[in-house]
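Engineer: what follows is a predicted protein model with its sequence.
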Amino acid sequence: MMQQFESAQKLGKDQMDAALRSFGSVSKGAQAIATELADYSKRSFEQGTATLEKLVGARSVEKAMEIQSEYIKTSYEALVAESTKLGALYSDLAKEVFKPYEGVFANAKAATEANISALNAQVAKTAA
């Protein structure tokens, strides 16, 4: 009986350790995502400002349309690239968050199976 208690206590400790490691991964991942979003916002603002300056200096409607078309094209390409990059960051974050629990789940399964076997042996011994 004492062995099952110690096993449950160790399992609880392992789960707490995994939760703390997982929280650290969330913190690092969220920081990386926030940094990437801030950088993208800055680049996007700078690109918009530069385009506005070009539009103000345009001498014809055709030139203004050309500048605007180029801005739309490059903005769209940047958005697609940024979305891909953010998707990869979120994917990496999900993998890192659950990585600490892989060992805990395996240990919990093994401990549960061992406890069930021990209890079955005690029941069989008591019944005999």
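Structural biologist: The structure has been received and is ready for your questions.

Engineer: from here on, just use CA atoms for contacts and neighbour counts.
Structural biologist: Noted.

Engineer: OK, contacts around Y40?
Structural biologist: E82 (Cα atoms under 8 Å, 6 or more residues apart in numbering).

Engineer: how near is it to E96?
Structural biologist: Distance check for Y40 against E96: by Cα to Cα, to the nearest Å, it reads 24 Å.

Engineer: next one: G12
Structural biologist: From G12 to E96 the distance is 21 Å (Cα to Cα).

Engineer: and those two? which has more neighbours close in?
Structural biologist: E96 (19 against 14; other Cα atoms under 10 Å).

Engineer: which one is that one nearest to, not counting chain neighbours?
Structural biologist: Closest residue to E96 apart from its sequence neighbours, by Cα to Cα, 6 or more residues apart in numbering: S25 at 6.0 Å.

Engineer: how near is that neighbour to T35?
Structural biologist: Look at S25 and T35: by Cα to Cα, they are 15 Å apart.

Engineer: next one for the comparison:
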Amino acid sequence: MKNIKKKELVYDGFEDDFYQLNHLIQCPYYDEDMSVSVTQLRDLDSLDEEVTQQVINKIKGLTLNLGTRYSYDGLSVMCDIQKSKKENMQLLGLFAIGERQPARYQIIVLGIFRINL
């Protein structure tokens, strides 16, 4: 599993656009895009345990809160899986999302990984 996207802030603004917009993330070198909606993101525990462990090992700064939730710099860590343009591949996006300050919301791409099916 290879991380094909470096950490990047993709949204920093108000709550309305945070929930309503689809955020387009470009993956350089692979001609792939991911369209991300905050309302469609899932918890890391929805992934296979082996995949979760591989992803956690590749991202620095993740912490486990209360034994069930991961966070990054005070924001919740969520994921999304989308079909890749290449056959038998999926894109797994890892995101830190949440309210950074009162009325200031952020989405940070922590990494995008290619997964073989």
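Structural biologist: The structure has been received and is ready for your questions. Worth saying up front: this structure is predicted, and the values here are computed from it rather than measured.

Engineer: can you pull the TM-score for these?
Structural biologist: TM-score for the superposed chains, counting by TM-score structural alignment, normalised by the length of the second structure: 0.21, backed by 38 aligned residues with a Cα RMSD of 3.9 Å.

Engineer: straight-line length of stretch 27-43 of the second structure, end to end?
Structural biologist: End-to-end distance of stretch 27-43 of the second structure (Cα to Cα): 22 Å.

Engineer: ok, longest helix in the second structure?
Structural biologist: Counting by DSSP state H, the longest helix found in the second structure is helix 49-58.

Engineer: buried stuff in that helix?
Structural biologist: For helix 49-58 of the second structure, the neighbour count (16 or more other Cα atoms under 10 Å) marks V55 as buried.

Engineer: tell me which strands and helices that helix is in contact with?
Structural biologist: For helix 49-58 of the second structure, not one helix or strand is in contact under the criterion 3 or more Cα pairs under 8 Å, 6 or more residues apart in numbering; DSSP states H and E.

Engineer: again, only this time at 10 Å
Structural biologist: With contacts taken as 3 or more Cα pairs under 10 Å, 6 or more residues apart in numbering; DSSP states H and E, helix 49-58 of the second structure sits against strand 2-3, strand 89-101, strand 104-116.

Engineer: of these, which is nearest E32 of the second structure?
Structural biologist: The closest of these to E32 of the second structure is strand 89-101. By Cα to Cα, the value is 9.0 Å.

Engineer: compute the distance between the spatially closest residue to M89 of the second structure that is not a sequence neighbour and I81 of the second structure, please.
Structural biologist: Of all residues not flanking M89 of the second structure in the chain, N116 sits nearest, at 4.7 Å (Cα to Cα, 6+ apart). Per Cα to Cα, N116 of the second structure is found 12 Å from I81 of the second structure.

Engineer: who's more crowded, those two?
Structural biologist: For the pair N116 of the second structure and I81, the greater number of neighbours falls to I81 (19 against 12), based on other Cα under 10 Å.
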